[in-house]
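> Okay, here's the prediction I keep looking at, along with the sequence it came from:
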Amino acid sequence: MQYIDKQILEGKAVLFLGAGASYSCTNSKNVRIGFTGGELLQKINKEFLGNTSDSLTLDFASSMAIQISGRENFDHFIKNLVCDFEPTNEHKIITEFKWKAIFTTNYDEVIETAFKENKSHFQKVEKIISDNDSLQKVVVNPEKLPLIKIHGCISRTNDNRVPLVIESSDYRRHLENRSSLYQFLKECLTSNLVIFYGYGLADPNIIGILDDLEKDGVSRTRHIWLDPFMKDLHKKYWETKNLECIISNLHDFLTTIKNKKSNNVVSLNNILKNDSIISKIIPSNNRPGDELENYLLAQLIYFEINDEIKKESDNYNNDIFYRGNSHGFGWVNKNLDFKRTIEGTLENEIFENLEISNNHFNFLVINGYAGSGKSVLLKRLAWNGVSKFNKYCFYLKEGALLNTTLIFELINLIKEPIIIFVDNILEYQKEIIEIKNFSIKDRAKVFIVGTARSNEWHNNENTLDKLNPSFFSLKDLNDIEIKNLIDKLKEFNAEGNLKELNDSDKFKFIKEKSNNQLLVTLLEATHYGQEFSEIIKDEYEGIYDRSAKDLYLSICCLHRHGIELRAGMIKRLSGIDFEQFKQKFLQPLELLVVSYHSYRLNDIVFTSRHFHIAEHVFKQAFMSEMDKAQQLIKIIRYLNIGFDTDAKALECILKGKVLAEEFSSKDLAHSIFNIAQEIGVNNAFILHQRAILEINHSTPNFELALEYLKKIDNTDIYYDMRTVEHTKANAYRKLALNTISRHDKIKYRNFSLKLLNENIKTSTKTSMPYHTKGLVLLDEIKDCENENDLVDIIRDFENNLSAGFKKFPYDESLTLLEHDFSKEMNNSPRAIGKIKEALRKNSDNVYIVQRYAKFYISKKDYNEARICMLNFLRNDINNRYINYLMALSFINENESLYYQKAISYLKKCYSPNDTNYEPKFLHACLEYVYQSEEKALKIFNDLLQSNVKPRIKNKISHPILNTDGHEKLFEAVIVTINDQFGFVKTSKYAENIYMHKVSMVDQDDWEALRPGDPINITICFNFRGPRAKTAIIR
């Protein structure tokens, strides 16, 4: 079978249809109503231009028609011309094939109609008309066919962002809001077989795109141009341009291909083995459906030795693993990894305790810093779960999707507890919650074991913390692990320069490095005598092939942001196709680059071994800022915002604040924005980032920043205008700070405050408007010369701060703002004097009372603080802010003496479902220490479900004190203990108390501890309840 036939029959070809493809369309009465470009010109002339005899072009005529009648009327006219098109036989035969994509410059919906009428079609059509359509979701789904209408569609004539394109000699005019469509077209033209039909060979839309590819030096696939009326002269000319010109219509061409289709095509069911890969663990004669079978083969791996893993293991290059690349499974079977001391504890927790657990859903997270070895440990646990413990362990492969529908099918088939191992689990939050809900509803036992970076787990967007997982942390290498690492390097002859040292010096060297990332430690150990940055630089400089070196730099340019480089971009970046890339580049980059299939993108992707390595390569690769700018421009040209990864890359690369730090020359930074604008990136985004660059650069220009912001079209519904208004407010604040005119300071701050007040009304997900408003008010306080105004500004500041904390409890930026404000107040006796004077006139202003009370509580003058608060509470007895400050005054003065008073005030500060967590937490602490342990633990359990960052929940505070103010020592006995944490029992409290290894005064004592051992502890609290703060062996 020829290449062209094979590409089309395998669904890898792309169709590109022009006006000629709809020329033969008829209406329901079988009257032809399709038209050529010339016929359309006549219709426009007759309808709008009085049937003038002047020489006209379609471009000119349509522009004049729009001026005369308006865009809406003109589009309605076009819609009426094509809305009754019925599919022809050519359209119908298209539906009998699978396609990678169909592009068209036509506005009609005849293709959509043809697919609807063919009930046995292979794919469901999904229209892509603008950048805001879900190109990626359609492209990655084999059951969907992206129908990409680059000139618009009559189904969306009211969207002025993507108007119907009638004709133009320069297709670039229509890039904005369609850039992802054109970028995907260029990728297809570069890598796939494209069949053009319905175009003249001089069509400027197509010639412009092909010319761009030729200018870029891209060696593209030889495409097909179908035209039943093609002249020999044209045919000969265009065949020299790498086009296969065929004199035929589309129907005849596809009919010929269809007839070649083999009658012996083997169905998917026959390809699959008679026995499923999991047949031996299914307790019945059932077998997984084809989709689940494929999923288990490619994405969710049943982790036992099989032919594929054995082959990978036999051919595995050990250097890949010891250079910091843990992708794949070859190294697991070869046991290249060294044993972590936490491994035994985790095996017991996962494989032993699963049997006795009463919970249907079980959840464990291994956290640690980036490069600590989490991914390696996770694969080892999954492997051991099958090989050592005979458990049903499934590992989610790199780039795979966590398909909950198929996982539910798997659970129902096996009917036994299953364990699913998921690296970087925060990428799958929605799916994990779905699995949890299914597990509980169907009473099916499931254990999810995941990994997460410690800093990322504490983000606002983490919804998994509410599931209350068990936590185990990977820390720096301990002495046992260092010895294990040395033995493993020696066993596999991977010591590198470390081989020159004796065992004692090896241990000493790695011990000194063990507080670094494990990745860094490993590389510096095997390159003894070199620093990490030198190693990475030498690796980069050592790539002998210039093209391979450039490609590695491009990979690092993206991966420093955690983003993969798609294979779809490879040809456009390097000028060669993927197969050539594998032959030419994978060998010199084998030890440096990671590649795998991303099912989210339905493409092969490439990354460096670790984003920290990518950062070092990017920092050291450029001789000048100009070189750096050129590299970023090169990447930007080929990114496609229709793919989430590329859109994220553009967002990271084009951040004004980042470019302000990376480039001392603003002109270079703006040249990067210029290219982004040229390829059609959202204009509002570019103008916004230009403004942020001007505000944050070492040579700022706030007036220019405001000019950029004023150019933004505030009717752009696809861009968050609240962020633009916030940036404006910040620019006005900076202008006020940088002017010496009192009048201008007031003017700019008023502009800023007006914008921020509007921002606060509409912003629900960020504290930024509250924080910036607080900064503006603090600026005013520092500059205030009118003492009568000072009280009003302080009142406004307290009001803003209270409102901010109410919406965003424990917010770090607001906490820092309050600290700066308190510092300013403490250093301003005149301000406190004016507040006291204001209180004499009006003691009912809550914000003035708050500030006055806070000041005197900080000065330990509790009586003065309480006098003003009690006066206020006579008129507003249930005010939460003042009741909280009253409680705080008693706690700070003498907690053990006044705890009952403190509790009585704290109870008035919160209700069951509000966000006043701090008084609730203090109430729980006091209840535990002085009144009811049971009641306290109930409150702590409520706090555990609160919507705050995990870092806040886990932050320990409020230690239990003696009467002398020192931390109280409790005698305790160890109940249970593992490598990382345990539980202890005191005679004072009924429930066991959690104790982590880090609480030990001497952490070396931890290894010696056993259940029943006596120990002394001090106790503090977090949202999870009491915790051992310090511990020492008795």
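Thanks, I have the structure now. Numbers count the residues shown, from 1 in each chain.

> make it CA atoms for all contacts and neighbour counts henceforth
Fine.

> How about the lengthiest helix in the chain, which residues are buried there?
Counting by DSSP state H, the longest helix found in the chain is helix 880-906. For helix 880-906, the buried set under the neighbour-count rule, 16 or more other CA atoms under 10 Å, comprises 880-891, 895-896, 899-900, 902-903, 905-906.

> Same check on stretch 335-342?
Neighbour counts over stretch 335-342 (16+ other CA under 10 Å) mark 336-342 as buried.

> which residues sit against stretch 427-444?
Stretch 427-444 has contacts (CA atoms under 8 Å, 6 or more residues apart in numbering) with 360-361, 402-404, 408, 411, 415-417, 445-446, 462-464.

> same check, this time on stretch 259-277
5, 9, 287-288, 290, 293, 296-297.

> Just the buried residues of those residues.
Among these, those buried by neighbour count (16+ other CA under 10 Å) are 5, 9, 287-288, 293, 296.

> Take this one as well and set it beside the first:
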Amino acid sequence: MIETEVAHRMEPGIRGGQYNLLLGSGISLDSHVLRNGKAVPIPSAKQLRDELCQEKKVHAGSSLQRVYQLLSSDEVRSLITPRFRNSVPGPTASLIASFNWRRIFTLNVDDALEAALRKDKRKPKFRVFNYCDLYSEPQVGEGVPIAHLHGYAPREEDGYIFSQQEYANQIRSINAWAHNLTHFLLSEPFIVMGTTLEEIDIEYFLSFRDAVGSRTDKPPSFLVEPFPDAATVELSRRRNLTLYEGDALTFLNELGKAIPNAKSPLPVVPADIRQIISPDTKAPIAAAFAADFEFVPSRTDRNADQSTDFLYGHTISWPELDVGLDVSRKVTTSLQSRVTAAIRGANNAVVVLHDEPGGGKTTVLRRIGWETARAGAKVFWCKAIGRLDPNKTVEAIGGIEGPVVLLIDNFADHVDAALAIAANQKRSGIVIVGAERAYRLQHIGRVMGAFPTERVPGAKLLQTEANALVQLYASKGLVGEKDAIQQPEHFSREISNDEIAVACCRILNDFQPLERIVLRAWQDADQDARYAYLVCAIVDRCVRVGLRYGILAKLAGGKTLAKQLSETHPLPLDFTDYPINEFVRPLNAIVADQALNVLVRKERRLVFDAAVELGLAISPYVNRGTIKQRLPEPRLAQRLFDLDVVLDLLGPLTREFYEALKTKWEWNSRYWEQVSLLNLRAAMDATSEADRQRFATNALQNARHAVTIERHPFTLTTLAKVILWKRDNVDQGSVQMFAEAFGHLTRAIELERRSFRVTVHPYMTLLQAVRRYLERGGRLTPAQTSKVNELLPQAQAEFAHDAELSGTLEAIRRMA
């Protein structure tokens, strides 16, 4: 029986579709297939083995794996597939289909569950994946993904995985679903049904869970077992699984009775958003918007006046803003005036706050949101982890009266969507306010192009702000240096001109210099915690969304993470996506950045090892589908492989880094693009003509290979860059090479214009090459001249703000 207290803990996970399933053959035993008009039950693994042993005249009791290896392809088609295809779902599969699940992993090859889902018209479409398919993240409104880990009868051409050796090989090599399952079991709630802990697959998967390292902040996970013995009870305890004694059908029936509306087919939309958006908004649109945005309230219950989480580095909450736990800053006033003016304007507007790491951008942005909501505007905070859908966003806010303000932290991650939202022709009165690190401004500007974007610079602490900060911490009893309480102005001078995150860290640590604080924290932590923190620091250098908990737990251990997700740990971590709590990053970004800088100087090989293991760990999450979804792992990979980032972190170990990851990443065009740029840089630095020729040739081969994998604007632009450098520095100004590069760049520009994402990179590369070519006496062909004349006004219109490009355009016009 499911106890009342346990049902209460399960309720948010069941109603919110947070639970995953891991299913064995037991859930299909009451389903059947039709053969010659008769209902034939789907066999268990034992029954199938006995049938095959009899058919192949093998000793009874031989393993399924042994007898399966004796079957020919024709025998597989006649003896295996018909037993599992075109299933008629029984009560268990039908009941499973009536709930909302996040993911379903199944060891079964039958299609009973899919048949049950097709019959339930209330549910959105489901998606079926076989063991050999690439991973895909479930999206709101797209239906539950069902991953068949041993094969799928309707796709018999893929083969079945009945051999233990075959299955072990799949886990080690291409089975991204099985690999990622080991991460999800560490971090998300699961229900294991229709199987026993004795099955080799289940034993392997659950070996990654333990009672100490498993999460207690998530709904409880279950093992449903009709006949548990003492070993099952003990293993359930060790794996932190709540044991339910009974079959799957009984368990699910109890679950439906214990949790009201457990089978609601519609995704839950928070009441505050439901009350604001138009009642005519379609349910999937509303659900998608609610998944991407949080409504900013205009008032709270003010129960946070005792909270000091923000002062330790956590993101400030709306109640903490309500009670004024932040300090008043000049940059906040400046940004607020720009936002207010934009709200009063007639057109959609984009305003971006930019500052260095630790400058307090997130707090300022949330303060702006809070004050703007109090003034009466409808304000929404972007919480999207993956790709932000601009069309669904515009449709969702289309029926909201008055101005709508969208707050987007880490703005560069969503700049494409932000541009599409702001430039839409359906809805006016949209003001987008973003915050981003200063070094990403160039990328933002190139994507935004000619769309008016107001930029507001951040600032280090003023003396008056530093004084207020010291007094704030003193009022909460958080100042360790007693003299600072009596002489706040004297000590505030020590932290003025610091980034505010650095100042807060120093106040909490007796005003010591930041590097000393970092070194002491590193010394006070154990080896596992140091490793977890280093991995998170590398991720934070690349993307601000953090690293999936399950990936980090598998790399560093769940026990370590449980300790570090506490302010009392010397190297504390935090969740980036509260209250979902799936992605982890360092609590204090500026401390992590400083720690990484120290390790790059003193322990570069350690940084190398962590970066390589990180690259290997995220590889099953990255494919063309997830790249389009803009999931965190592909975005992380894009930065992790960026040559400039790698050189900064690894220096002389850079080439070794790319070589170490080649096996897992050589399918990826981005990988070869960066290797090409590495060889191009080596050619530029070469001291001998032979080395220059060798590295330039390698760079060209790598760039061509990247284009072969994916004909993308980035790969085409990189190939053109390599050709142009080799032409100018190795091949004595070949006209044919210029023509080839010219063609690649015009093709890159055409591809970008078709995708409505025009960037300056191919324009800049092409037009600078034309300028050099003309300055050195080259003559354009009539076709090339016509193309340049076509591109000049395009570049002027799209990138009028780019001074370097404008200078190139003017130079070309003078020579034309």
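Thanks, I have it. Just so we're clear, the structure is a prediction, and the values are computed from it rather than from any experiment.

> what packs against the longest helix of structure 1?
Where contact means 3 or more CA pairs under 8 Å, 6 or more residues apart in numbering; DSSP states H and E, helix 880-906 of structure 1 is packed against helix 846-858, helix 862-873, helix 917-930.

> gap between the second one and the chain center?
The offset between the C-alpha centroid of helix 862-873 of structure 1 and the centroid of the whole chain comes to 49 Å, using CA atoms, centre = their mean, to the nearest Å.

> What ranges does the stretch 651-800 of structure 1 have for its strands?
Assigned by DSSP state E, counting those that start in this stretch, the stretch 651-800 of structure 1 shows no strands.

> residues near residue 938 of structure 1, how many?
Look at residue 938 of structure 1: counted by other CA atoms under 10 Å, it has 13 neighbours.

> So what touches the helix or strand hosting it?
In this assignment (DSSP states H and E), residue 938 of structure 1 forms part of helix 933-944. With CA under 8 Å, 6+ apart as the contact definition, helix 933-944 of structure 1 has outside contacts at 466, 917, 920-921, 923-928, 953, 989-990, 1023-1025.

> Buried among the residues you listed? Need that as a selection in ChimeraX.
In ChimeraX, this line selects whichever of these come out buried by 16+ other CA under 10 Å:
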select :917,920,921,923,924,925,926,927,928,953,1023,1024,1025
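
> just the contacts of helix 933-944 of structure 1 now: which is nearest residue 538 of structure 1?
Taking CA to CA as the measure, residue 538 of structure 1 lies nearest residue 953 of the contacts of helix 933-944 of structure 1, at 43.7 Å.

> so that closest one makes contact with residue 1025?
No: if you go by CA atoms under 8 Å, residue 953 of structure 1 and residue 1025 don't touch, sitting 9.7 Å apart.

> still on that earlier bit, now, the buried residues of stretch 335-342 of structure 1 that are in helices?
Among these, DSSP H puts residue 342 in helices.

> Closest one to residue 799 of structure 1 out of the buried residues of stretch 335-342 of structure 1, please.
Minimum distance to residue 799 of structure 1 across the buried residues of stretch 335-342 of structure 1 is 49.3 Å, recorded for residue 342 (CA to CA).

> returning to what we had before: and of the contacts of stretch 427-444 of structure 1, the nearest to residue 696 of structure 1?
residue 462 (29.6 Å).

> So that closest one is in contact with residue 453, correct?
No: with contacts counted by CA under 8 Å, residue 462 of structure 1 stays clear of residue 453, the gap being 11.9 Å.

> Which one of those two is surrounded by more residues?
Using other CA under 10 Å as the criterion, residue 462 of structure 1 and residue 453 rank with residue 453 on top: 20 against 17.

> how about the more buried one, what's its match in structure 2?
Counting by TM-score structural alignment, residue 453 of structure 1 corresponds to residue 437 in structure 2.

> So which other helices or strands are in contact with the helix or strand that residue 51 of structure 2 is a member of?
For residue 51 of structure 2, the host element (DSSP H and E) is helix 45-56. If contacts are counted by 3+ CA pairs under 8 Å, 6+ apart, helix 45-56 of structure 2 sits against helix 64-68.

> Mean distance of the helix it packs on to its aligned residues in structure 1, please.
Compared with structure 1 after the fit, helix 64-68 of structure 2 shows a mean deviation of 3.3 Å (mean CA distance after the TM-score superposition for structure 1).

> quick one: residue 975 of structure 1 is in a strand?
Yes: counting by DSSP: H, G, I helix; E, B strand; the rest coil, residue 975 of structure 1 is found in a strand.
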